[in-house]
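Engineer: Sequence and predicted structure below; questions after.
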Amino acid sequence: MKKTVLIALTSAVVIGGEIRKKGDEFEVSHELAQDLLRRGRGTMVEGGEDDEHEIDLAKLKKPQLIELAIEYGVENPESLTVAQLIEKITEVNEALEA
């Protein structure tokens, strides 16, 4: 089964022939989520019923990791390496799940 990600749009976009408005939340494929995050058109929504909403952090590029780190409240993420960003995001996520 293909992994999906819950995304909140930061601007209006056309997806699947439909205009989606800023603020809309919906599930998209992992690949589309990465594209929307990379282009600054969406942000990940926390929560979800199951593991289908997990993203492999190792597959994200540094700007995407920085955006996610900012959402998680990581201080000064721009100064961190990719490995440090992944570590910090993982730590915060595990603390939130505890």
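Structural biologist: Perfect, thanks for sending it. Numbering: from 1, shown residues only.

Engineer: okay, CA-based contacts and neighbour counts for the rest of this
Structural biologist: Fine.

Engineer: could you pull out the strands for the protein?
Structural biologist: For the chain, applying DSSP state E gives strands covering 4-9, 13-15, 18-20, 25-29, 42-44.

Engineer: Turn those into JSON lines, including mean neighbour count and distance to Ala95.
Structural biologist: What follows is the strands of the chain, written out as JSON lines (neighbours: other Cα atoms under 10 Å; distance: least, Cα to Cα, whole Å):
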{"stretch": "strand 4-9", "mean neighbour count": "22", "distance to Ala95": "20"}
{"stretch": "strand 13-15", "mean neighbour count": "12", "distance to Ala95": "33"}
{"stretch": "strand 18-20", "mean neighbour count": "11", "distance to Ala95": "33"}
{"stretch": "strand 25-29", "mean neighbour count": "16", "distance to Ala95": "24"}
{"stretch": "strand 42-44", "mean neighbour count": "22", "distance to Ala95": "18"}
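
Engineer: take a look at this one as well, against the first:
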Amino acid sequence: VTVADVIAPKRPTVNKVDDNDKKVTGKAEANSRVTVKVGSKSLGSATADSKGKFSVKIKAQKKGTTLSVTAKDKAGNKSSKRTIKVVKH
């Protein structure tokens, strides 16, 4: 019997991002694909490690920019998005 994974990952937790940062870091479901977007434009994505830690490389963003971060597991289930505002360095 094969049980399909139909449970979406929890929303990722995201560390503070300032207008100098060239990466977004935090924690998500282990081995999930984490994507960072501004609106509908993707800034980048990376795979979380076996402990759920992730680091997505991005271009530095202006203060006040709202980033949305989602995680997608190997079965294709997508988390709800976590939004975070870029702060002044």
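Structural biologist: Nice, I can see it. Given the structure is predicted, the values throughout are model-derived calculations rather than measurements.

Engineer: now what about the TM-score between them?
Structural biologist: Once superposed, chain against chain, the TM-score is 0.24 (TM-score structural alignment, normalised by the length of structure 2); 43 aligned residues with a Cα RMSD of 4.4 Å.

Engineer: related to what we said a few turns ago, format the strands of structure 1 as a markdown table; extra columns: distance to Ile86 of structure 1.
Structural biologist: Shown next, in a markdown table, are the strands of structure 1 (distance: least, Cα to Cα, whole Å):
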| stretch | distance to Ile86 of structure 1 |
| --- | --- |
| strand 4-9 | 18 |
| strand 13-15 | 28 |
| strand 18-20 | 30 |
| strand 25-29 | 21 |
| strand 42-44 | 15 |
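
Engineer: who wins for proximity to Glu87 of structure 1 among these?
Structural biologist: strand 42-44 (17.9 Å; Cα to Cα).

Engineer: got the contact list for that closest one?
Structural biologist: Val5, Leu6, Ile7, Ala8, Leu9, Thr10, Ser11, Ala33, Leu36, Leu37, Leu68 (Cα atoms under 8 Å, 6 or more residues apart in numbering).

Engineer: so what does the longest helix along structure 1 touch, helix or strand wise?
Structural biologist: As assigned by DSSP state H, the longest helix anywhere in structure 1 is helix 82-97. Judged by 3 or more Cα pairs under 8 Å, 6 or more residues apart in numbering; DSSP states H and E, helix 82-97 of structure 1 is in contact with helix 62-71.
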